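Participant: 3D, please:
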Amino acid sequence: MYNVQVHVTYKDSVLDPQGQAVQGAVARLGFEGVDHMRIGKFFEMQVAGSDQAAVTEKVEAICDQLLANPNMEQYRYDIQSMEAE
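Facilitator: Sure thing, here's the model as predicted:
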C-alpha cells in the first residue's frame, strides 16, 4: 500500500482569478513581498499496487482522467510506501 499526495494547479499560462483575489487580500492585510499566488486542489489517497511503478501508472491515469483537466491544469504527486504495522 502506498500513500499518495496529488497537487493540481492551473498551468502558468492560464489566468487564475481566485489566486489573484487572494493575492490582493494578502496585500490589503499589509503583507508585503507575496507574489504569484495560485489556487489549487489537494488530494490524498492510499493506493494498492504490486510496486511503485504500478502505483505511479495508476495515479497518472487517475489524474489524467479525473483529478485534473489536462488542457488547463498541471499536477504533481508524491508517492510513499506505507510501512507494515
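Participant: make it CA atoms for all contacts and neighbour counts henceforth
Facilitator: Fine.
Participant: for the strand or helix carrying Arg76, packing partners?
Facilitator: Using DSSP states H and E, Arg76 falls within strand 73-81. On a contact count with 3 or more CA pairs under 8 Å, 6 or more residues apart in numbering; DSSP states H and E, strand 73-81 meets strand 2-10, helix 52-62.
Participant: of all the ones you listed, which lies closest to Tyr75?
Facilitator: Among the helices and strands packed on strand 73-81, strand 2-10 comes nearest to Tyr75, with 4.3 Å by CA to CA.
Participant: Proceed likewise with the subsequent sequence, for comparison:
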Amino acid sequence: MRAKVEVFLKPGVLDVQGKAIEGALHGLGFDDVAEVRVGKTIAFELGDEHPDRAEDRVRAMCERLLANMVIEGYRVSLEPA
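Facilitator: The predicted structure is shown next:
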C-alpha cells in the first residue's frame, strides 16, 4: 500500500515561507496571487494490510513524528501499491 501524507500549517499560524514566496511572485509580476501557504508531502510504501488498519497506522505516524500537532494539520491518502 502506498501512503501519502500532506502536512500544512493550521489556519492562523504565520507562514513565513509562504509570505516570502508570495512577495517574490508579486515581484515577478504575478500580482493576483494571494494567501500562499507552504507545506510538505511525505510518500512511502507500507506492507500489505487492510486499508483501515493502514490509515490508523499512518495517522499514528503523523501524530507522533510527521506533523507538529500544535501548529500543523495533515491529510492522509492511501492507494494500492
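Participant: gap between the nearest residue to Cys62 of the second structure once chain neighbours are set aside and Pro80 of the second structure?
Facilitator: Leaving out its chain neighbours, the residue that sits closest to Cys62 of the second structure by CA to CA, 6 or more residues apart in numbering is Tyr74, at 7.4 Å. Look at Tyr74 of the second structure and Pro80 of the second structure: by CA to CA, to the nearest Å, they are 20 Å apart.
Participant: now do Gln17 of the second structure
Facilitator: Counting by CA to CA - Gln17 of the second structure and Pro80 of the second structure are separated by 33 Å.
Participant: wouldn't Gln46 of the first structure be in contact with Val55 here?
Facilitator: No: checked against CA atoms under 8 Å, the pair Gln46 of the first structure and Val55 is beyond contact range at 9.9 Å.
Participant: Mind checking which of those two has more residues around it?
Facilitator: Val55 (20 against 15; other CA atoms under 10 Å).
Participant: The more buried one contacts Val47, doesn't it?
Facilitator: Yes: Val55 of the first structure lies in contact with Val47 (CA under 8 Å); the separation is 6.7 Å.
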